[in-house]
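Asker: model the structure of this input:
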Amino acid sequence: MDDWHNIGSPALHSSSLKLQCYNGNLLNVKGECHVHIQYKDKHYDLPLIVINGSSSPLLGIQWIKMMLLNLNDIVHGQNPAQSYVHKIYDAAALNTTLQKYKQLLNKELGHCTKVQAHIQLKLDAIPKFFKPRPIPFAYLECVKEEIQRNVEAGILERIDTSPWPAPIVPVKKLNGKVGTCGDFKVTINHQMLIDQHPIPSIDELLVRLNNGQKFTKLDLSDAYLQVD
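Answerer: Next comes the predicted model:
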């Protein structure tokens, strides 16, 4: 709608098109009009579909075919210093890239190699035994699958006895899978020597990031399990 208003709101006529999003929702089509387009010294009279709502405009396959567009040559941005070229790669180029970075793109669990985690117990620490809690039947199969996945990945090791057994807590993740967390507060947490090194506050971190130009957010899969 915003782009339609920006070009002068040309008269619309009803459209028989039914446009559907990838998630199955139907778009509310307001109407259709024809617009005069100039691109690289050529002129075109092309249909424009207007939908209710505010969203980014899409270049349809009909325009691409009629204008004989090469998408690899389309430059985004008005400022040459800040513009970029949208590239489309063929299967061979994609496979080459995937092979080049296969160590980064694989689904295997990573390992922290810079430091080795360790737990330091108090001198008077006594092992505690805690019985497993009942798991909801709705989570039972998912928990079994998750434990088996961890065993196959070398994260967990099957044992018959232990002086420090702790119950697990199933947690449903955003992706629909069920993760397993050990409830160590009832067994080992209060018998540990805690690292008292102060953690920087948000204000301290923001000061350190002052004048920074490039930032990234890392979401590690099974982050705690990547530490040996």
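Asker: from here on, contacts and neighbour counts on C-alpha atoms
Answerer: Noted.
Asker: any buried residues in the longest helix anywhere in the chain, and which?
Answerer: In the chain, taking DSSP state H as the definition, the longest helix is helix 137-152. Neighbour counts over helix 137-152 (16 or more other CA atoms under 10 Å) mark 142-143, 146-148 as buried.
Asker: could you do stretch 33-44 as well?
Answerer: Cys33.
Asker: straight-line length of that stretch, end to end?
Answerer: Chord length of stretch 33-44, first to last residue, is 14 Å (CA to CA, to the nearest Å).
Asker: just to revisit the earlier point, so which other helices or strands are in contact with the longest helix of the chain?
Answerer: Contacts defined by 3 or more CA pairs under 8 Å, 6 or more residues apart in numbering; DSSP states H and E place helix 137-152 against strand 178-182.
Asker: re earlier: what is the orientation angle of the helix or strand just after the longest helix of the chain with strand 178-182?
Answerer: Using DSSP states H and E, the helix or strand that follows helix 137-152 in sequence is strand 168-172. Going by axes from the mean of the first three to the mean of the last three CA atoms, to 10 degrees, strand 168-172 is angled at 150 degrees with respect to strand 178-182.
Asker: re the thing from before, what's the angle between the longest helix of the chain and strand 178-182?
Answerer: Here helix 137-152 points in a direction 70 degrees away from that of strand 178-182 (the same axes, to 10 degrees).
Asker: got the contact list for the residue lying closest to Val169 once chain neighbours are set aside?
Answerer: Once flanking residues are discounted, Val169 sits nearest to Cys181: 5.1 Å by CA to CA, 6 or more residues apart in numbering. Neighbour list for Cys181: 168-171 [criterion: CA atoms under 8 Å, 6 or more residues apart in numbering].
Asker: for these, which one is nearest Val29?
Answerer: Ranked by distance to Val29 (CA to CA), the contacts of Cys181 are led by Val171 at 41.9 Å.
Asker: burial count for Gln62?
Answerer: Residue crowding around Gln62 was assessed by other CA atoms under 10 Å; the count is 11.
Asker: and this one, so I can compare the two:
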Amino acid sequence: MVGNKAVVPVRLNCYEMEMIYDPGATRSVVSENMWQKIGKPPLEAAPALIACTKVPVETMGKAKVKVSAFGRTRCLYVHVVKEHDGPLFGLNWCKAFGLRFPKGIQIRSIHSLSLKEGKPSSRHDKIAQALTEQYPEVFANDAGTLVGYEAVVHLKKEAQLKVFKPRPAPFFLKPQVDEELNRLLEEDVLEQVDSVTMPIEWASPIVGVVKTDGKV
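Answerer: Below you'll find the model as predicted:
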């Protein structure tokens, strides 16, 4: 049978691929074979997924991966299943990337029954699950992004353009400083600028503070 499907070009960790755009799926999913191709990231326990036909899908677990799409990068969970179906770019990732849905679309929480006990989970579990599904970007382990707003900085008319030289970091702190800067770049908190192609008119040095865990 010949048909069409909507796909999203993505990069999971360092592996480029196409995923089927499926906001009707509550979770983003890859097969065991694809999980191996993206480096077999550590699996965490996860409840079995339920297909649209109400049939349980054998689920190996969930893994946190670096997802690059739409010019942005997020650290998100992907569920890994035994079946060799196409990878799904589900609703949780659509919301994490701030994708807009057509007018009139409503997102509703789904409460499933426990496969083992055959009864609903506790009220607190339902509330927690509903909140994490409705606001995945809030509970994601990254800084998140404010979408649809533009900041405006008001300056005094007599303000002068200034470029301050960077403060030299102590030698023993340089690895931690580099690690933190790379993390902020990966999460789109900072954006690297090439002074050759883009002249720098404003620049302020950073202050590296050692935290209680030894990180900067």
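Asker: after superposition, what's the TM-score here?
Answerer: Here the superposed chains carry a TM-score of 0.34, computed using TM-score structural alignment, normalised by the length of structure 2; 89 aligned residues with a CA RMSD of 3.4 Å.
Asker: picking that back up, need the buried residues of helix 137-152 of structure 1 in a markdown table (columns: distance to His76 of structure 1).
Answerer: Shown next, in a markdown table, are the buried residues of helix 137-152 of structure 1 (distance: CA to CA, whole Å):
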| residue | distance to His76 of structure 1 |
| --- | --- |
| Cys142 | 45 |
| Val143 | 47 |
| Glu146 | 44 |
| Ile147 | 47 |
| Gln148 | 48 |
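Asker: ok, which pair from these is furthest apart?
Answerer: Cys142 and Gln148 (9.9 Å).
Asker: count of neighbours near Leu104 of structure 1?
Answerer: 11.
Asker: tell me the secondary structure at it.
Answerer: Secondary structure for Leu104 of structure 1, judged by DSSP: H, G, I helix; E, B strand; the rest coil, is helix.
Asker: from Arg149 of structure 1, how far out is it?
Answerer: Separation of Leu104 of structure 1 from Arg149 of structure 1 (CA to CA) stands at 20 Å.
Asker: please apply the same query to Glu141 of structure 1.
Answerer: According to CA to CA, Glu141 of structure 1 and Arg149 of structure 1 sit 12 Å apart.
Asker: and if you look at Gly179 of structure 1?
Answerer: As judged by CA to CA, Gly179 of structure 1 and Arg149 of structure 1 stand 11 Å apart.
Asker: kindly report the same for Tyr39 of structure 1.
Answerer: Here the criterion is CA to CA. By it, Tyr39 of structure 1 lies 55 Å from Arg149 of structure 1.
Asker: thinking again about what came up before, quick check, nearest of the contacts of Cys181 of structure 1 to Ile61 of structure 1?
Answerer: Closest to Ile61 of structure 1, out of all of the contacts of Cys181 of structure 1 and judged by CA to CA, is Val171, at 44.0 Å.
Asker: what residues are up against the closest one?
Answerer: Counted by CA under 8 Å, 6+ apart, Val171 of structure 1 has contacts 178-181.
Asker: what do you get if the cut-off is 6 Å, keeping everything else the same?
Answerer: 178-179 (CA atoms under 6 Å, 6 or more residues apart in numbering).
Asker: what does Tyr84 of structure 1 give?
Answerer: With CA under 6 Å, 6+ apart, Tyr84 of structure 1 has these contacts: 75-76.
Asker: how far away is it from Gln103 of structure 1?
Answerer: Separation of Tyr84 of structure 1 from Gln103 of structure 1 (CA to CA) stands at 28 Å.
Asker: and Ala130 of structure 2, how many neighbours does it have?
Answerer: Around Ala130 of structure 2 there are 16 residues (other CA under 10 Å).
Asker: and it, that one's in a strand?
Answerer: No - according to three-state DSSP, Ala130 of structure 2 belongs to no strand; its state is helix.
Asker: ok, now which ones touch Leu76 of structure 2?
Answerer: Each residue near Leu76 of structure 2 by CA under 6 Å, 6+ apart is listed here: 64-65.
Asker: could you say which helix or strand contains it?
Answerer: Counting by DSSP H and E, Leu76 of structure 2 is found in strand 72-81.
Asker: list the buried residues for that strand?
Answerer: 73-81.
Asker: from the residues you listed, which is closest to Pro136 of structure 2?
Answerer: Nearest to Pro136 of structure 2 among these is Leu76, at 9.2 Å by CA to CA.
Asker: from Lys64 of structure 2, how far off is the closest one?
Answerer: Distance of Leu76 of structure 2 to Lys64 of structure 2, computed by CA to CA: 5 Å.
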